[in-house]
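1. here is a sequence with its predicted model. Questions after.
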Amino acid sequence: MSAPNKSYDPVEVEALKPEEIERMRDEALAAVAAAADLDALREVKAAHAGDRSPLALANREIGALPPQAKAEAGKRMGMARGAVNKAFAARQAELEAERDARVLVEEAVDVTLPYDRTPAGARHPITTLSERIEDVFVAMGYEVAEGPEVEAEWFNFDALNIAQDHPARAMQDTLFVQAPGKKAKEAESGVVLRTHTSPVQVRTMLDREPPVYVICPGRVYRMDELDATHTPVFTQVELLAIDEGLTMADLKGTIEHMVRSLFGEGLTTRLRPNYFPFTEPSAELDMQCYVCRGESAGNPDRPCRTCSSEGWIELGGCGMVNPRVLTAAGIDPEKYSGFAFGFGIERLLMFRHSVEDMRDMVEGDVRFTRPFGMEI
């Protein structure tokens, strides 16, 4: 067998000539140096170091060389491509440093400036507390009912068994929009700004067939002076339940569930006899003080500012719906009975959050509402 023939001249490939490799390398290095930003550098990399770059295409031609010429051509090509990659990495680091330095200047934040020119707002605590009360009763199966704030005198007084000569009808207590009997063709009933949300209960009884379970929140109006404990416009929540066989025991159980849902477990309630034209029997509703749990009563060593050391906090009025009210709404009092109670949310807010002046609730100062936050 004869030895391999190594005496022939190697095949010369134009792209692999030393001067051609140097030319492609120098063009790539010049393009890298001329890149003004990172976007331009990425374009240079694709053109001079990518898979379709002149150096990459020339590198593929090494396979066409004889064995003894491949090593030298591969060495030259490797050195050229290495120089281009090294120059690219150096230029990229330089451009990134310039970008970071520019961002620090252009996007600098002056921490000495006010952090917020527009103060954050907050929901009014009256709204928040009213919706929390609604949630308690909706979870029990009640519906939320609403009605007009400008109301006919019949709905506000007559249908609720409030007599024509009742003191609440006087101009000193009620804000009249239109007095009764001003025109010959006009009905005898006047128009008032409602003094309670009980007219919503009357409208509900007229519109629906029993059973009725509704809660009626809303603003009411009375001829009161604005001071630390009174306001002519305040928010009231009333409840009405009409069904067969309802008793004071049902009223007491509903009240206790509300108190425990709003103030915590373990609190007791009591009913004190009273008189209201629209309920019979009627009672004042008290709850055990949620701060001292009644321990301040008769105990001078442990005074309580929330309940004035009485041990009880008055919530509002309640009772069984007067049969005359049921009759006025077209409901048979022999078949159905019902209970109702109501209270003012402003007063509830005052002793629940130690608010000392009711005027703070209506002046619109965000410094009052902001501590209550944005609870929804």
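-> Great, that's in hand.
2. okay, CA-based contacts and neighbour counts for the rest of this
-> Noted.
3. hey, where'd the strands end up in this protein?
-> Applying DSSP state E to the chain gives strands spanning 143-144, 150-152, 176-178, 191-193, 212-221, 233-243, 269-276, 279-288, 312-321, 337-344.
4. show residues contacting the fifth one.
-> What that stands for is strand 212-221. With contact meaning Cα atoms under 8 Å, 6 or more residues apart in numbering, strand 212-221 is reached by 130, 134, 137, 141-146, 149, 174-175, 193-198, 200-201, 204-205, 232-243.
5. ChimeraX command to pick out the buried ones of those residues?
-> In ChimeraX, a selection of the buried entries from the contacts of strand 212-221 looks like this (16 or more other Cα atoms under 10 Å):
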select :130,134,137,142,143,145,146,149,174,175,193,194,195,196,197,198,200,201,204,205,233,234,235,236,237,238,239,240,241,242,243
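6. that older thread, okay, the strands of the chain in a markdown table with distance to F263 next?
-> Below are the strands of the chain laid out as a markdown table (distance: least, Cα to Cα, whole Å):
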| stretch | distance to F263 |
| --- | --- |
| strand 143-144 | 21 |
| strand 150-152 | 33 |
| strand 176-178 | 37 |
| strand 191-193 | 32 |
| strand 212-221 | 19 |
| strand 233-243 | 17 |
| strand 269-276 | 12 |
| strand 279-288 | 10 |
| strand 312-321 | 12 |
| strand 337-344 | 15 |
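7. adding another structure so you can compare the two:
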Amino acid sequence: MEQLLQQIELYKQEIAAAEATNADMVEAFRIKYLGTKGLVKSVMGEMKNVPNDQKKAFGQILNDFKLFAENKFEILKQSIDDSQQSTANSIDLSLPGSPVSVGTRHPLSIVRNQIVSIFKRLGFAVSEGPEIEDDWHNFGAMNLPEDHPARDMQDTFYISQNPAWLLRTHTSSVQARVMEHQKPPIRVICPGRVYRNETISARAHCFFHQVEGLYIDENVSFADLKQTLYFFVQEMFGKEVKVRFRPSYFPFTEPSAEMDISCLICDSKGCNVCKHTGWVEILGSGMVHPKVLENFGIDSNKYTGFAFGMGVERICQLKYQVNDLRLYSQNDVRFLKQFTGAI
């Protein structure tokens, strides 16, 4: 038995000196000492050779040896777990940072903000109004009575009848509300979303965005209107862009004109966007109709004014050469990512 006790002491020294730097080494320790064919099992098997009068004392020695090996295994296992946890929580400050995906404004927001910025430099304030409007502010106040044929061009979505509530067809309704509560001089632009009952296609949509402008004061002339719009076009598209005015008709302005610019997509050589004319319409304009002024108690003999309105989608189409209006509302990330550098 003396020889077996010496062997156990040697095993304990060997176990005490054992080290492990990874999970495989810990597993190898378990198999060698605590496995079904390990040294602890082998030593425990010597119990059958111990005399009966020494079994109790020797059993205690064998049990202490087994606990010693198991404690060592737990220590090695815990050291590996702590090492892995420490590695997982450590930060290598020399590594490059994780890339951060940078978003961008929607192209319509970019262009809208540019338009607003240009007119703010000319002294225009910004006014906004509700998208659900009553018939008076949307049509009646703008010289569009119920039987007026021009209403057919602005077929819209009605919320209710008697009284009539509808999705506004233009931001002229905001101009109406401004004239209702403010006396001249008035100088505002009215950006916002509008709705019309249109078939959705590459060139039209049932909702779009407008920026309309209104300037009312004494001695305001058509020359003031033209110079204001000349300045806008040059600031938005560049000094080289050509401009022309064509007589037109709008119920709320008289005289009225549509404004064209030279096509930026084909350099005025002719393409599908400009319908091979070299010119693209960008806005409608005119002198405010006296009837509109009188609707809000503004003396049309003392005050005159001009108004204009443009579609943000059309301006954006020319500025960034977008060939399909539906792209603006499809939320296609591939399309939107192209404007990251345009903020």
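-> Great, that's in hand. The structure displayed is predicted, hence computed values, not measured ones.
8. wait, isn't E244 of structure 1 in contact with D332?
-> No: using Cα atoms under 8 Å, E244 of structure 1 is not in contact with D332; the gap is 10.4 Å.
9. show me what V312 of structure 2 aligns to in structure 1.
-> Taking TM-score structural alignment, V312 of structure 2 has I345 as its aligned residue in structure 1.
10. list the contacts for its match?
-> Contact analysis of I345 of structure 1 by Cα under 8 Å, 6+ apart lists I126, L129, S130, F234, T235, Q236, V237.
11. mind redoing it with 10 Å?
-> I345 of structure 1 sits next to 125-127, 129-130, 133, 217-219, 234-237, 315 when contact means Cα atoms under 10 Å, 6 or more residues apart in numbering.
12. show me the subset of the residues you listed that structure 2 keeps too.
-> Counting by both residues aligned by TM-score structural alignment, their matches' Cα atoms under 10 Å, the contacts of I345 of structure 1 that remain in contact in structure 2 are 125-127, 129-130, 133, 217-219, 234-237, 315.
13. can you redo these as CSV with distance to D365 of structure 1?
-> Shown next, in CSV, are the kept ones among the contacts of I345 of structure 1 (distance: Cα to Cα, whole Å):
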residue, distance to D365 of structure 1
P125, 12
I126, 14
T127, 15
L129, 18
S130, 20
I133, 24
P217, 24
G218, 22
R219, 20
F234, 17
T235, 18
Q236, 22
V237, 24
L315, 27
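14. so which of the residues you listed comes closest to A163 of structure 1?
-> Q236 (22.3 Å; Cα to Cα).
15. how about the helices of the stretch 1-150 of structure 1, start to end?
-> For the stretch 1-150 of structure 1, helices defined by DSSP state H, counting those that start in this stretch occupy the ranges 18-34, 38-48, 54-60, 67-106, 125-138.
16. could you dump those into TSV with distance to T369 of structure 1 added?
-> Below are those laid out as TSV (distance: least, Cα to Cα, whole Å):
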stretch	distance to T369 of structure 1
helix 18-34	61
helix 38-48	51
helix 54-60	70
helix 67-106	38
helix 125-138	7
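17. out of those, which gets nearest to R370 of structure 1?
-> The nearest among the helices of the stretch 1-150 of structure 1, by Cα to Cα, is helix 125-138 at 9.2 Å.
18. spit out the residues that contact E244 and D332 of structure 1 alike.
-> P210.
19. residue in structure 2 matching G319 of structure 1?
-> Using TM-score structural alignment to pair residues, one finds that G319 of structure 1 aligns to G286 in structure 2.
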